[in-house]
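Novice: Sharing a model that was predicted from the sequence below.
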Amino acid sequence: MPRPGGNPDLYKSGFQAAGDEPIIHTFNVKLAESMKTKLDSMGKRKSEFVRRAIAKALDELDKKSGETPTDN
């Protein structure tokens, strides 16, 4: 139930993932100050840029080795 005076259609107007797969997990990464500064300068585009960069890197790994590496 929405709070009094709130947006009753919040779920209709809320965040929607662009792809087929829901975006429900978070991941923390330690970065150099220069990398963080460059990412922060991207504004709202930062999250999508990082998701695409990770997806591209994972696809390249799959093509190289045929499987995702594990941390054993």
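Specialist: In hand now; what should we look at? Residues are numbered from 1 along each chain as shown.

Novice: From here on, just use CA atoms for contacts and neighbour counts.
Specialist: Noted.

Novice: Which neighbouring elements make contact with the particular helix or strand that has residue 53 in it?
Specialist: Using DSSP states H and E, residue 53 sits within helix 46-65. Helix 46-65 sits against no helix or strand, with contacts defined as 3 or more C-alpha pairs under 8 Å, 6 or more residues apart in numbering; DSSP states H and E.

Novice: Now do the host helix or strand of residue 38: everything it contacts.
Specialist: Using DSSP H and E, residue 38 sits in helix 33-40. By C-alpha atoms under 8 Å, 6 or more residues apart in numbering, the residues outside helix 33-40 that reach it are residue 46.

Novice: ok, structure two:
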Amino acid sequence: MDYRSYEKRLEYLLELVEKNRFRSIEDVAANFGCSTRTVKRMLTHLRENGHDIQYDRLGKKYFIKKEE
């Protein structure tokens, strides 16, 4: 995967999280045609770049924590 397509996937992944449409790592990995580990690395990359992405165990979904 080249850098440009990786960046587009990161943007799409962030959009999924922002719109509460990111339900499972497995679904995203299947959609991207990559491994679940790659999706986890992408989430880590987004977190390192300042996005406060959290996982809700009860709701089984990812979300961006709002600042209070």
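Specialist: Yep, it's here. Computed from a prediction, not measured in an experiment: that's the story for all the values here.

Novice: TM-score for these two?
Specialist: The TM-score (TM-score structural alignment, normalised by the length of the second structure) is 0.31; 26 aligned residues with a C-alpha RMSD of 2.6 Å.

Novice: In the second structure, mark out all the strands, start to finish.
Specialist: 53-56, 61-64 (DSSP state E).

Novice: Roughly how far does residue 62 of the first structure sit from residue 54 of the first structure?
Specialist: Note on residue 62 of the first structure: its distance to residue 54 of the first structure, by C-alpha to C-alpha, to the nearest Å, is 12 Å.

Novice: How about residue 36 of the first structure?
Specialist: 16 Å.

Novice: Ok, residue 34 of the first structure next?
Specialist: Residue 34 of the first structure is 19 Å from residue 54 of the first structure, by C-alpha to C-alpha.

Novice: out of the two, which sits in the busier spot?
Specialist: residue 54 (12 against 9; other C-alpha atoms under 10 Å).

Novice: hmm, back to that, kindly reformat the strands of the second structure as TSV containing mean neighbour count and distance to residue 38 of the second structure.
Specialist: Output for the strands of the second structure, formatted as TSV (neighbours: other C-alpha atoms under 10 Å; distance: least, C-alpha to C-alpha, whole Å):
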stretch	mean neighbour count	distance to residue 38 of the second structure
strand 53-56	14	16
strand 61-64	18	16
